[in-house]
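Novice: sequence unavailable; structure follows:
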């Protein structure tokens, strides 16, 4: 069985692979164990609304211009990352076996979320990524530069 989700100009294809669901787009490829397509489809839709709305609120009053497709692409990357993580925890940790797979808004402040945003905008806008990330994180440029340096230091220990 296969199902397609269309978000702006982005298509997510969901495929059954045994008891698992693979979610693919032109940029993403995630497998979710012990899931079904209908459940994953609803989770993606719900979580995408939560994540993209958060970022649309952040860009609403910004002087920086944003392409909505960029917001959707980075939101999809975040949604799939956390859906994979939350789902994996269900099978890895007995206390997490009933973990809610809906996006937890506290994860907007998680460094992994910021790393996804940094990676996307650094790749897409090499000369302007700092401005875009600062808007999405609600930070001043100087604060963002300091924070980004801590992330680089973390990875380059």
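Specialist: Ah, there it is. Nothing here was measured: the structure is a model prediction, and the numbers come from that model. Residues are numbered from 1 along each chain as shown.
Novice: from here on, just use CA atoms for contacts and neighbour counts.
Specialist: Will do.
Novice: what helix or strand does the residue most central in space within the chain sit in?
Specialist: Centroid check for the chain by Cα atoms, centre = their mean gives residue 78 as the closest residue, at 0.8 Å. Here residue 78, judged by DSSP states H and E, is contained in helix 68-92.
Novice: next SSE downstream of that helix?
Specialist: Tracing the chain C-terminally past helix 68-92 and defining elements by DSSP H and E, one meets helix 111-124 next.
Novice: so what touches stretch 76-84?
Specialist: 28, 30-32, 44, 47-48, 51, 101-103, 113, 116 (Cα atoms under 8 Å, 6 or more residues apart in numbering).
Novice: buried residues in it, which are they?
Specialist: Within stretch 76-84, the residues that qualify as buried by neighbour count (16 or more other Cα atoms under 10 Å) are 76-84.
Novice: second structure follows, compare the two:
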């Protein structure tokens, strides 16, 4: 960066939350309780906000990329794991139905996802 260049500011945590909550609200089509929508949105926001802060320091040449939240980051296995963890904590054994909404999967797709996920973890 030149002497007159300013590094881009990172969006606020609130801005991240607004983007993520809106996306999950659209995905779940108001079929999920507000408290569950909030829990998942806040959990995912906290995770990504911290990651972006770390990545801005770790990858200074990519600082612009980590200044605003990118929706494509929601379609990541780590995000899926986080959502499932939050749902299991909040609703217990009944987590599958809301998970299909947040992950944009059918129940069969989700069962297949969980089977493959279990096989992956059993390798270690």
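Specialist: All right, it came through fine. Note that this is a predicted model, so its numbers are computed, not measured.
Novice: can you give me the TM-score here?
Specialist: For these two chains in superposition, a TM-score of 0.79 is obtained (TM-score structural alignment, normalised by the length of structure 2); 115 aligned residues with a Cα RMSD of 2.0 Å.
Novice: quick one on the thing from earlier: and the residue nearest to the centre of structure 1? What does it align with in structure 2?
Specialist: Matched across to structure 2, residue 78 of structure 1 falls on residue 44, judged by TM-score structural alignment.
Novice: next one: residue 46 of structure 1
Specialist: Alignment of residue 46 of structure 1 against structure 2 is given by TM-score structural alignment, with residue 15 as its counterpart.
Novice: measure its match to residue 41 of structure 2 for me?
Specialist: Separation of residue 15 of structure 2 from residue 41 of structure 2 (Cα to Cα, to the nearest Å): 12 Å.
Novice: residues in contact with the residue opposite residue 90 of structure 1 in structure 2 once aligned?
Specialist: Across the two structures, residue 90 of structure 1 finds its equivalent in residue 56 of structure 2, going by TM-score structural alignment. If you count contacts by Cα under 8 Å, 6+ apart, residue 56 of structure 2 has them with 62-63, 66-67.
Novice: and if you look at residue 118 of structure 1?
Specialist: Taking Cα under 8 Å, 6+ apart as the contact definition, residue 118 of structure 1 lies against 129, 133.
Novice: residue 15 and residue 41 of structure 2: which has the busier surroundings?
Specialist: Here residue 15 of structure 2 and residue 41 are compared on neighbour count by other Cα atoms under 10 Å; more neighbours surround residue 41, at 23 against 15.
Novice: reformat the contacts of residue 56 of structure 2 into a markdown table and put neighbour count and distance to residue 102 of structure 2 next to each item.
Specialist: Output for the contacts of residue 56 of structure 2, formatted as a markdown table (neighbours: other Cα atoms under 10 Å; distance: Cα to Cα, whole Å):
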| residue | neighbour count | distance to residue 102 of structure 2 |
| --- | --- | --- |
| 62 | 12 | 29 |
| 63 | 19 | 29 |
| 66 | 23 | 24 |
| 67 | 19 | 25 |
